[in-house]
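Asks: I need the structure of the sequence given here:
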Amino acid sequence: MSLWTAAEAARATGGEARGDWTALGVSIDTRTLRAGDLFVALSAARDGHEFVAQALEKGAAAALVSRVPENVPADAPLLVVPDVLRGLEALGRAARARIGGQIVAVTGSVGKTSTKEMLRTVIGGQRRVHAAEASYNNHWGVPLTLARMPRDTEVGIIEIGMNHPGEIAPLARLARPHVAMITTVGTAHLEAFDNIDGIAREKASIFNGLMPGGWAVINGDLDTTPILRAAAEATGAHILTFGEAPANHHRLTKVDIIDTATVAEARIWRAPALFKVAAAGRHFALNALGVLAVVRALGLDRALACSDLSQWTPPAGRGMRERLLLDPVDEKMAFELIDDAFNANPVSMAAALEVIAAARPKDNVGRHARGRRIAILGEMLELGPDELALHAGLADLPATAELDVVHCVGKRMRALYEALPPGNRGRHTEKASDLAAKAARLVDAGDVVLVKGSKGSKVSEVVDALRKLGHPAPDG
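Replies: Below you'll find the predicted structure:
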């Protein structure tokens, strides 16, 4: 099915279509471009116009440009607009307008991408779903996700993020969701705001884009919940709350973390429910409950949704777990890796530490008689003037006391390293690459290893080094 014809794209953007072309997809990167894509020449680290010729050589249907590059043939298929980003936004707006389905938007300080993927899994069992394949939640990611939305989409799932005040509302107005969900409000990006109330108000601005009669799904357990609720009420939205407090519409009543899975009991709009997710963590159970609240708002089958939740697994870098063999002959000689190296703030760090605290290492299989719980923690960025105290405060978490070794990466993580009991201190390095070089000395068979940090801490380099130590192991 075609996504954009030249005439449709020209009408949507007010641009000039050169040639009669049909696009099957939309791409902003020649490395992942597929034949038939419309290449969008965005300017970021480099000017996308430099890659138009390459995109066309790879089979792009056309290119969205603000000028004709010198190395492009005169008869090249193009869509010429005054501003490429504005043109992409116009395509996203037109794609949103032409579908007859519903839109769900998700934001929050923690759990946006994981929740988006839960929604894809659960709603995808009942409707034709469209969602971004990655964490495309910023000023170009949201319009790109919309511009790629197929004509027959029944539910579109849009992730919306922010780094600074004023970013969420314009993206929410572009998406015009029928349901908007806020996973939680935490101290992520605190350096750009005066306090956490400011973060809550920014998150709550997602409700400014709600369709008339839309639904606001909010975490009801937060100190900032009144701010979220007031913002939703101001738009006339129907409100659904989720959490553990008795007053919530959707309430967790019991959570059992069983090594690699979480089983939860809940009351969903006064009805009992039982569901399981194939990942350990109370935060996953809470986000899953929010997903079930979205399911109710969309009028979908909740029993089927509860069943489908068990099919979801965390994406890479966001809590994905895997067993890695250190000895290809002996399947017992393996360690477990929890890859959560994409994002970190005090809320998500505490949740991840709770996960590894519940993990079960295997004894008597490696050099150490007892399997260990090992955390490799990269620094948390954008926390503002209290950043060192927030890092050091991780040492006081009950989950931290359950760990055998904590390795720390980054200058800010020095504060945690010094706050840890001497017996739990592993290594401290300022660069992730220095710790990655010592990967073979960090782990042993039977260990469970968590790698967690902000993307900028580059602890993903440690994940890569740990993976290279062995081979994926069969479950068991």
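
Asks: From here on, just use CA atoms for contacts and neighbour counts.
Replies: OK.

Asks: At the geometric centre of the protein, which residue do we find?
Replies: What sits nearest the mean C-alpha location of the chain, by CA atoms, centre = their mean, is T113, with 2.1 Å.

Asks: looking at it, that one is touching G161, isn't it?
Replies: No: with contacts defined as CA atoms under 8 Å, T113 does not count as touching G161, sitting 9.8 Å away.

Asks: Any chance you could list what contacts stretch 356-363?
Replies: 257-260, 280, 369-373, 375, 399-400, 402-403, 445-450 (CA atoms under 8 Å, 6 or more residues apart in numbering).

Asks: Before we compare anything, build this one as well:
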Amino acid sequence: MIKRTLNDIAEMIQIENDLSPYGKKEIQGVSINSREITPGQLFIPFKGERTDGHQYVSDAIEKGAAAAFWQEDVPNPPTHLPIIIVKDTLTALQELARAYRNQLSIKVVGITGSNGKTTTKDMMANLLALKYKVQKTEGNYNNHIGLPLTILALEERTEVAVLEMGMSGKGEIDFLTKLARPDATIITNIGESHLQDLGSREGIAEAKLEIINGLKSDGLMVYMGDEPLLRNYFDSYEGQATVKTFGRTEQNDLYPVNIQQLDNGSKFQVNASEVEFTLPILGMHNVLNALSAMIVAQHFNVSFAEMEAGLVKVRLTNMRMEILQGQNGEKIINDAYNASPTSTQASIELLANLPGYKKKILVLGDMLELGADEERFHEEIGLSICAENIDAVFTYGRLGHLIAKGAKEVLSEDRVFAFDEKAPLIEELKKHVNDETIVLVKASRGMKLEEVVEGLQ
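Replies: Sure, this is the predicted structure:
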């Protein structure tokens, strides 16, 4: 984490007051939450519409904070405390992170995409940790606040940082990538998330492609080569970065061969190696995520033979293809962290092809932020369900009813159940499961379908 004196900070960012009385005082790390302050941290308050973090500055310092930012337009800064006055506390946080990153001798991998960012980040960190000291984005700290906090949490002896970059609109990835200055970047895919804000898949692609704006000129750009929107862009790319692709098809630099779906993951090989890889994560889409990480790992001189040991140990963040057991012996795949048509379709395909279960049940909820075509997307998901491989479909939410409507076109009505409340859904679902059943649960984060998972356990 950042360890600097207040005099150092005064040289890293623009400040508006005299720090000489406290200039030799050192901060160790930063926090934006006064309730979680640890001794020595720099507390950064934000002035919000409902609450103003400045009212907690004195409390934070009392709890051990070494110093605190104070926004210039907030009246009555305490004169008896180590306060750093800045024009805007959010901007100061970002500029401090930028200055700190520029002082670090570190390699950075930046990852974006509509789906699979966090999974790819976890895989990437595992592979690079075979040779380097690695830190990665924790949780969902991937936006204009989270990424600066992640950078300021980097140890000076860290060799590689794996940074996830999220967005909801244009210009956001551009800001993040120029702050992080990555040596390698990955675009996992282009889906439908944020259609509400960006209007089209073309708009989403343009926003994701901003990641290349901060890539070092001699860096590596890795993207999903099966996506025409990305391939069309890079077919006319004139930059100096090395560009490589991954995907299902042979037109890519790296693609999978000899894939074997297991009940707890996958075994596969790639076109560029004879090594057989074991990935303890379900789904073909996660094999593809692994390929993108493998290209970057190879760029950092990790061999395919070494990667086998790294992939087999990958563990994902909770609620991403998390395998659990229910009260009646059923297996549950908790993939309730987020959902889009692309990722939901991948999850349905996974469940349909999973061996070893006599009964397969889908529990699907609303997919949010899809814009004007949200109803069509939901009905199409229902229509895409294979009646031969899926035994029952349970839906939750207003838009979930449209998934059920589509599903009833391909499954008999007695195999499709639509609910507006979770309690009756859980009660009915329990009647359909036993120790030969597997249940896959997926929806957007706002639907909180992990509560259904908890109801089965």
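
Asks: picking that back up, among the contacts of stretch 356-363 of structure 1, which ones are in helices?
Replies: Per DSSP state H, helices hold no members of the contacts of stretch 356-363 of structure 1.

Asks: Which ChimeraX command selects the buried ones in those?
Replies: Buried residues among those (16 or more other CA atoms under 10 Å), as a ChimeraX selection:
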select :257,258,259,260,280,371,372,373,375,399,400,402,403,445,446,447,448,449,450
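
Asks: Just the ones of the contacts of stretch 356-363 of structure 1 in strands?
Replies: Under the assignment DSSP state E, the contacts of stretch 356-363 of structure 1 contribute I257, I258, R373, A375, V448, V449, L450 to strands.

Asks: And the third one, how far from A401 of structure 1?
Replies: Shown here: R373 of structure 1 relative to A401 of structure 1, a distance of 11 Å by CA to CA, to the nearest Å.

Asks: Over to the fourth one?
Replies: A375 of structure 1 sits 12 Å away from A401 of structure 1, taking CA to CA as the criterion.

Asks: repeat for the fifth one
Replies: With distances taken as CA to CA, V448 of structure 1 is found 15 Å from A401 of structure 1.

Asks: All the helices of the stretch 251-400 of structure 1, residue numbers only.
Replies: 282-298, 302-308, 346-358, 387-392 (DSSP state H, counting those that start in this stretch).

Asks: Pick the most deeply packed of those helices.
Replies: Most buried of these, by mean neighbour count (mean count of other CA atoms under 10 Å): helix 282-298, with a mean of 24.

Asks: in what helix or strand does G166 of structure 1 lie?
Replies: Per DSSP states H and E: G166 of structure 1 is located in neither a helix nor a strand.

Asks: Now do the same for it: its match in structure 2.
Replies: Taking TM-score structural alignment for the superposition, G166 of structure 1 sits opposite G171 in structure 2.

Asks: next one: G108 of structure 1
Replies: G108 of structure 1 maps onto G113 of structure 2 when the alignment is built from TM-score structural alignment.

Asks: what sits against that match?
Replies: Counting by CA under 8 Å, 6+ apart, G113 of structure 2 makes contact with G166, I186, I187, T188, N189, I190, G191, K208.

Asks: In three-state terms, how would the second one be classified?
Replies: In the three-state summary, I186 of structure 2 is assigned as strand, counting by DSSP: H, G, I helix; E, B strand; the rest coil.

Asks: Would you mind measuring from it to V162 of structure 2?
Replies: Distance, I186 of structure 2 to V162 of structure 2, by CA to CA: 11 Å.

Asks: Who has more neighbours out of these two?
Replies: Higher neighbour count among I186 of structure 2 and V162: I186, with 30 against 25, using other CA atoms under 10 Å.

Asks: Just tell me what A97 of structure 1 corresponds to in structure 2.
Replies: Under the alignment (TM-score structural alignment), A97 of structure 1 pairs with N102 of structure 2.

Asks: that's a strand at that match, yeah?
Replies: No: under three-state DSSP, N102 of structure 2 sits outside any strand and is assigned helix.

Asks: Look up how far I295 of structure 2 lies from it.
Replies: N102 of structure 2 is 26 Å from I295 of structure 2, by CA to CA.

Asks: Next: K47 of structure 2.
Replies: Counting by CA to CA, the gap from K47 of structure 2 to I295 of structure 2 is 42 Å.

Asks: Quick check: the helix or strand harbouring the residue nearest to the centre of structure 1 compared with structure 2, mean distance?
Replies: Take DSSP H and E as the rule and T113 of structure 1 turns out to sit in helix 112-124. Superposed on structure 2, helix 112-124 of structure 1 shows a mean distance to its aligned partners of 0.9 Å (mean CA distance after the TM-score superposition for structure 1).

Asks: quick check, nearest of the ones in strands among the contacts of stretch 356-363 of structure 1 to A147 of structure 1?
Replies: L450 (36.5 Å; CA to CA).
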